[in-house]
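Novice: structure for this input, please:
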Amino acid sequence: MLRRFRRLGGPGNAVIATVTLFALCSGMWLLRDGTRAHSPPQPSAAQAHTGAGGHGAGRAAAPALPPSPPDRVRIPAIDVDAPLVGLGLTGTGSLDVPPAGRKNLAGWYEAGTTPGETGTAIIAGHVDNADGPAVFYSLGALRKGSTVEVDRRDGGVAEFTVHAVEVYDARDFPDEKVYGTAGRPELRVITCGGGYSRTTGYQGNVVVYAHLTGSR
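Specialist: Take a look at the predicted model:
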């Protein structure tokens, strides 16, 4: 589940207006398989925010980069190496999703902040599809201090350090915390997680919080 966007606080920053269900969280593999044995990992309480503003992850924030669309995301700790496709909004105002049939594909909200510039950039991807685990299946296993690398179209690489990984039930999703404006370059990587229903799929989201700590 993600939310419908409305733009506030200047270019590239977005907060959420209303709840909209969409196919990212359908959990078709688990629906077909009929078992929780294959459930994706969920973050532990130890990976939640500590109030250190991100600096507790061990690396200080780096200066912002100029805007440049991203082409690829890599998260070495969980073996993610995937191309990125631009995502817009559907006719109902919800964030669109990458094609479910391409399990190693993620998307970024291309009307918002580009990863590396000041603000909150959004990357989202499926946790599974009808055939099994998808690109962000292991996102909930990520730990503080892990690296997220984003290849940019200008030829550079934005390097982010994870400072929190949290899971939320859809009813308690902290819109402003996840999608709100930021005074430094930040990144959210989002997939589905939390409880699971065979009727409606996943009941919440895993959210990785990261901040820019370098580039090359």
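Novice: drop to CA atoms for contacts and neighbour counts, all remaining ones
Specialist: Will do.
Novice: what ranges do the strands span in this protein?
Specialist: Taking DSSP state E as the criterion, the chain contains strands spanning 2-7, 14-20, 70-75, 80-87, 106-109, 119-125, 128-129, 132-133, 147-152, 157-169, 185-197, 201-215.
Novice: second chain to compare with the first, below:
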Amino acid sequence: MSQKGKGWLLAIAALAGIWLIRHGADTQLVPPQPTSAQAFAAGPVPQPGSPLAEPLKPSPPVRIRIPSIRVDAPMMRLGLDADGSLGVPPAGNDNIVGWYGDGTTPGAKGSAIVAGHVDDARGPSVFYALGTLQRGNEVEVVRRDGRTAVFSLDAIEVYESDDFPDERVYGASSYASLRLITCGGGFSKSTGYRGNVVAYAHLTAVR
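Specialist: Next up is the predicted model:
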């Protein structure tokens, strides 16, 4: 991997290491967590299901829909903050999802990184139910070019913060893939969420 690619991984990893772990609501209401039945089978590299759709040309996403958990939210571009960590969606908006704007756009070849809050001080946020997803569930991303990229879920896993697999989550992909990330792994009042829930999906159709 090039130095630029490594730098991108380190910068985007801050999303899990800084924001997603520490910005959950100060509450004991723990959101649903994925079961081991929805995880990838043992192996070094996550494998997508089939069929694979032909990747699209890059175009920014404008909306995301996950019918099985009733998500229907606008999307905003996220950049990096001065400290190299990823910017975050506004804390006061519980129904907005961010995507890493300097990375892959959803539907294009590569790993598109998408993140949403699990909750805030007022209660559940847009990705609260992410942990209930199951393999085969669909994720729809409406793009600025008018096309809708339809992804099929391959797996959903939960990681403790000290065992977060950066390369597995943020690494390059030879097909159009999507990574949905939020807080998870248990909650502590002193430190916030102890890990992250990550859903993996691949492009199966275009509308």
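Novice: okay, stretch 117-134 of structure 1 sits on what stretch of structure 2?
Specialist: Using TM-score structural alignment, stretch 117-134 of structure 1 corresponds to residues 108-125 of structure 2.
Novice: which parts of that stretch are buried?
Specialist: By 16 or more other CA atoms under 10 Å, the buried positions in stretch 108-125 of structure 2 come out as 108-120, 124-125.
Novice: and the contacts of stretch 78-95 of structure 2?
Specialist: If you take CA atoms under 8 Å, 6 or more residues apart in numbering as the criterion, stretch 78-95 of structure 2 is touched by 11-15, 18-19, 72-74, 76, 96-102, 116-117, 119-120, 124-126.
Novice: sorry, back to before: of all the strands of structure 1, which one is nearest Thr50 of structure 1?
Specialist: strand 157-169 (8.1 Å; CA to CA).
Novice: neighbours of the residue nearest to Ser111 of structure 2 when sequence neighbours are not counted, how many?
Specialist: Leaving out its chain neighbours, the residue that sits closest to Ser111 of structure 2 by CA to CA, 6 or more residues apart in numbering is Ser177, at 4.9 Å. Ser177 of structure 2: 29 surrounding residues under other CA atoms under 10 Å.
Novice: count the neighbours of the aligned residue in structure 1 for Ile156 of structure 2 for me.
Specialist: Matched across to structure 1, Ile156 of structure 2 falls on Val165, judged by TM-score structural alignment. Around Val165 of structure 1 there are 27 other residues, counting by other CA under 10 Å.
Novice: gap between Val165 of structure 1 and Val207 of structure 1?
Specialist: Counting by CA to CA, to the nearest Å, the gap from Val165 of structure 1 to Val207 of structure 1 is 6 Å.
Novice: which residue is nearest the middle of structure 2?
Specialist: Leu180 (1.7 Å; CA atoms, centre = their mean).
Novice: which ones are touching that one?
Specialist: Taking CA under 8 Å, 6+ apart, we find Leu180 of structure 2 in contact with Ile113, Val114, Ala115, Gly116, Val198, Ala199, Tyr200.
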